[in-house]
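1. Please find the sequence and the predicted model below.
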Amino acid sequence: MSYKTILVHVDESTRASERIKIASAIAMTENAHLIGTAMTGASRYLVQTMMLADTNPNLRTHLDLLRARAERGLDDFENCVRRLGLPSFEKRLVDDEAGAGVCLQARYADLVVIGQNDPGEVSPVVMPDFPQYVVLNSGRPVLLVPYAGRFDNIGNHVLIAWDASMAATRAVSGAIPLLRRAQVVEVVVFNPQLQPQAHGAMPGSDLALYLARHGIKIEVSQQQTDLEIGDALLSQAADMDIDLIIMGGYGHARFREILLGSATRAVLETMTVPVLMSH
């Protein structure tokens, strides 16, 4: 298994270059094709209606401004990947809201790279629930890059949050190309006695055997904690000098009302290292 197509969300935010750099590094290592996609923020249904009617000059002017903004982000993307020497890439401008646009294109990618929501940088294109929406609706592993910090190398020292759930299973499976290149892979199982039917007599041992067949060695630890799992996970990552967390993303959405699990919400809000999530 390897990543052959990687999709990265592009915009004019101050952190766009960081996630482009990370996505490019993974694409280079995996010999993958990188797609930089920028959304105008205009609903594709509105744009289709405008194309049919074409009677509102104010809407047309506004759409042109949104497209120009997206094009500037794509120009920055192209300049960045050319400097890095990435041989296979393309850029896409899409008339759509960011979440819906990324999720639709994610169907044809192996990995999606997006940014954590920055509460200090309001975007006219990206809604505040963008990261969680993509995690829950893309159907792909999503690599989230924090809005603060530099990450020159990720995936050397990896922490897997394992609870034997379907979401965690999808996250681990989707991260196998990264895990194969890791120097150290740590697995933490919090409070395994609460789910004995899922973990068996030796929590984490089945995961160790599964990953060993992929050539990946892991170290498993079982920990008791009274903390919220998200807080315990982030604390563990800081103590172990982790540069990538892999975990399931839990929640459900009705229209744009998203209800997240507590651990997922805590990590999305306060992550300090990149996190790969799958739902």
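-> Perfect, I can see it now.
2. contacts, neighbours, all on C-alpha from now
-> Fine.
3. Do a quick rundown of the strands in the chain.
-> 5-9, 33-39, 89-94, 111-115, 142-145, 157-161, 184-190, 219-223, 244-248, 251-254, 257-260, 275-278 (DSSP state E).
4. Mind listing residues that contact the first one?
-> The set of residues that contact strand 5-9 without belonging to it, under CA atoms under 8 Å, 6 or more residues apart in numbering, is 16, 19-20, 23, 27, 32-38, 102, 105-106, 108-115.
5. coming back round to it: could you check the strands of the chain and tell me which one is nearest Val267?
-> Closest approach to Val267 among the strands of the chain (CA to CA): strand 275-278, 8.3 Å.
6. Which elements pack onto that closest one?
-> helix 130-137, strand 142-145, helix 166-174, strand 244-248 (3 or more CA pairs under 8 Å, 6 or more residues apart in numbering; DSSP states H and E).
7. Show me what the last one is packed up against.
-> Identification of packing neighbours for strand 244-248 by 3+ CA pairs under 8 Å, 6+ apart yields strand 157-161, helix 166-174, strand 275-278.
8. Just the buried ones from the contacts of strand 5-9?
-> When the contacts of strand 5-9 are checked for burial by 16 or more other CA atoms under 10 Å, the buried set is 16, 19-20, 23, 27, 32-38, 102, 106, 109-115.
9. Next up, a structure to set beside the first:
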Amino acid sequence: MTYATVMVNLALDQPNEARLEAAGQIAEKFDAGVVGIAASQFSPPLYFTSGEQAQNLIDQGQAALKKRISELEAQFRGSVKNRAKFIEWRSAIDFPARFILQQARCADLIVSGGHSDALSDPFAMASPKELVMQAGRPLLVVPDTANWLDLRSVLVAWKDTTEARRAIADSLPLLRKAKYVTVAEIVEAGDSRPAAVLRVRDVAAWLARHGVTATELVPEKHGAATDQLDKIAADIGAGVIVAGAYGHSRFRELILGGMTQHLITQTTRCVLLSH
């Protein structure tokens, strides 16, 4: 397995440099093509009017969006030029999440920015939680502070679930490029540490059969899972975390679990998520 096509989602109102750099580095490492994608929908103001004045307002708004999308295309092409096997640009005047989810079929991996705790505008940006829960593709969340895709140390946040199994399989190409890989499971209330040790040992053995040497880690101490994961990541100098993405809502599955929400909002390191 490899990454043959990487899709990078550009935002109209957020910095894009970090995610473009990550997409370019992935293209170089895997001799992959890169598809740049951007979309936005005109959002009428609260004082929206009607008639000719309304149509003029819509026309002006859409013209501004087209201009901004054209600027993003130029930024995309300039950033990945001579770095990818091929480059392609896709854009639309549409709701960003809807358009990107439709186009995700062409990619092996989607690169996106992180997500703030503030409410996002569905007219202007595709939230990473929507992408990871609905795209059917792994999502690499790249914080704006990430200057490069640091694969010197990668942390696999293991949990014996379908989502974690998909995430580790989806991340195999990256794990093979990593210098050090650590598989860690945080023991939750009601579970036993010896059982967690056996699970992590199985995962490390599975990785070894795929050419990845991994260190096993199951902390002795109990505590908040997010705090423990952050401490482990800091202790091993992880540049990337691999994890399953979990949702609690059966209605569109957009209400994320606490760990997943934490991972897409943290600003320290890149995170590869699969659902």
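-> Looks like it arrived, so ask away. In this text, all values refer to a predicted model and were calculated from it rather than measured experimentally.
10. Just give the TM-score of the two.
-> After superposition, the two chains reach a TM-score (TM-score structural alignment, normalised by the length of structure 2) of 0.86; 264 aligned residues with a CA RMSD of 2.7 Å.
11. how far away is the residue mapped onto Ile154 of structure 1 from structure 2 from Lys179 of structure 2?
-> Residue pairing (TM-score structural alignment): Ile154 of structure 1 is matched to Asp150 of structure 2. The gap separating Asp150 of structure 2 from Lys179 of structure 2 is 10 Å, by CA to CA, to the nearest Å.
12. Pick out whichever of these two has more residues nearby.
-> Asp150 (17 against 14; other CA atoms under 10 Å).
13. got the contact list for that one?
-> Counting by CA under 8 Å, 6+ apart, the residues that Asp150 of structure 2 touches are 238-240.
14. still contacting in structure 1, which of those residues?
-> Using both residues aligned by TM-score structural alignment, their matches' CA atoms under 8 Å, structure 1 keeps these contacts from these: 239-240.
15. most residues in a single helix of structure 2, which one?
-> helix 51-80 (DSSP state H).
16. got the angle for it vs strand 5-9?
-> Between helix 51-80 of structure 2 and strand 5-9, the angle comes out at 130 degrees (axes from the mean of the first three to the mean of the last three CA atoms, to 10 degrees).
17. Next, the buried residues of helix 51-80 of structure 2.
-> Buried, per 16+ other CA under 10 Å, within helix 51-80 of structure 2: 57-58, 61-62, 65-66, 68-69, 72-73, 75-77, 80.
18. Out of the helices and strands packed on strand 244-248 of structure 1, flag the one nearest Tyr45 of structure 1.
-> Nearest of these (CA to CA): strand 275-278, 28.3 Å.
19. And Arg256 of structure 1, how far from Met277 of structure 1?
-> 19 Å.
20. Name all residues that make contact with Leu131 of structure 2.
-> Neighbours of Leu131 of structure 2 in contact, by CA under 8 Å, 6+ apart: 97, 100-101, 139.
21. coming back round to it: who's more crowded, Arg256 and Met277 of structure 1?
-> Comparing Arg256 of structure 1 with Met277 by neighbour count (other CA under 10 Å), the higher total belongs to Met277, at 28 against 10.
22. so what corresponds to that one in structure 2?
-> Match for Met277 of structure 1 (TM-score structural alignment): Leu273.
23. go on, Val184 of structure 1?
-> Matched by TM-score structural alignment, Val184 of structure 1 corresponds to Tyr180 in structure 2.
24. burial of the closest residue to its match other than its chain neighbours, as a residue count?
-> In space, and not counting its chain neighbours, Tyr180 of structure 2 is closest to Ser153: 4.7 Å by CA to CA, 6 or more residues apart in numbering. If you count neighbours by other CA under 10 Å, Ser153 of structure 2 ends up with 19.
25. Help me confirm that Ser153 of structure 2 comes into contact with Lys177.
-> No. Applying CA atoms under 8 Å as the test, Ser153 of structure 2 and Lys177 come out as separate, 10.0 Å apart.
26. Next, find the distance separating the aligned residue in structure 1 for Phe95 of structure 2 from Val185 of structure 1.
-> Using TM-score structural alignment as the criterion, Phe95 of structure 2 maps onto Glu97 of structure 1. Distance, Glu97 of structure 1 to Val185 of structure 1, by CA to CA: 36 Å.
27. With distance to Arg83 of structure 1 added, can I get the helices and strands packed on strand 275-278 of structure 1 in a markdown table?
-> What follows is those, written out as a markdown table (distance: least, CA to CA, whole Å):
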| stretch | distance to Arg83 of structure 1 |
| --- | --- |
| helix 130-137 | 28 |
| strand 142-145 | 21 |
| helix 166-174 | 28 |
| strand 244-248 | 25 |
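28. In a markdown table, list the strands of structure 1 along with distance to Met202 of structure 1.
-> Converted to a markdown table, the strands of structure 1 look like this (distance: least, CA to CA, whole Å):
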| stretch | distance to Met202 of structure 1 |
| --- | --- |
| strand 5-9 | 36 |
| strand 33-39 | 40 |
| strand 89-94 | 44 |
| strand 111-115 | 31 |
| strand 142-145 | 29 |
| strand 157-161 | 16 |
| strand 184-190 | 11 |
| strand 219-223 | 9 |
| strand 244-248 | 20 |
| strand 251-254 | 28 |
| strand 257-260 | 29 |
| strand 275-278 | 24 |
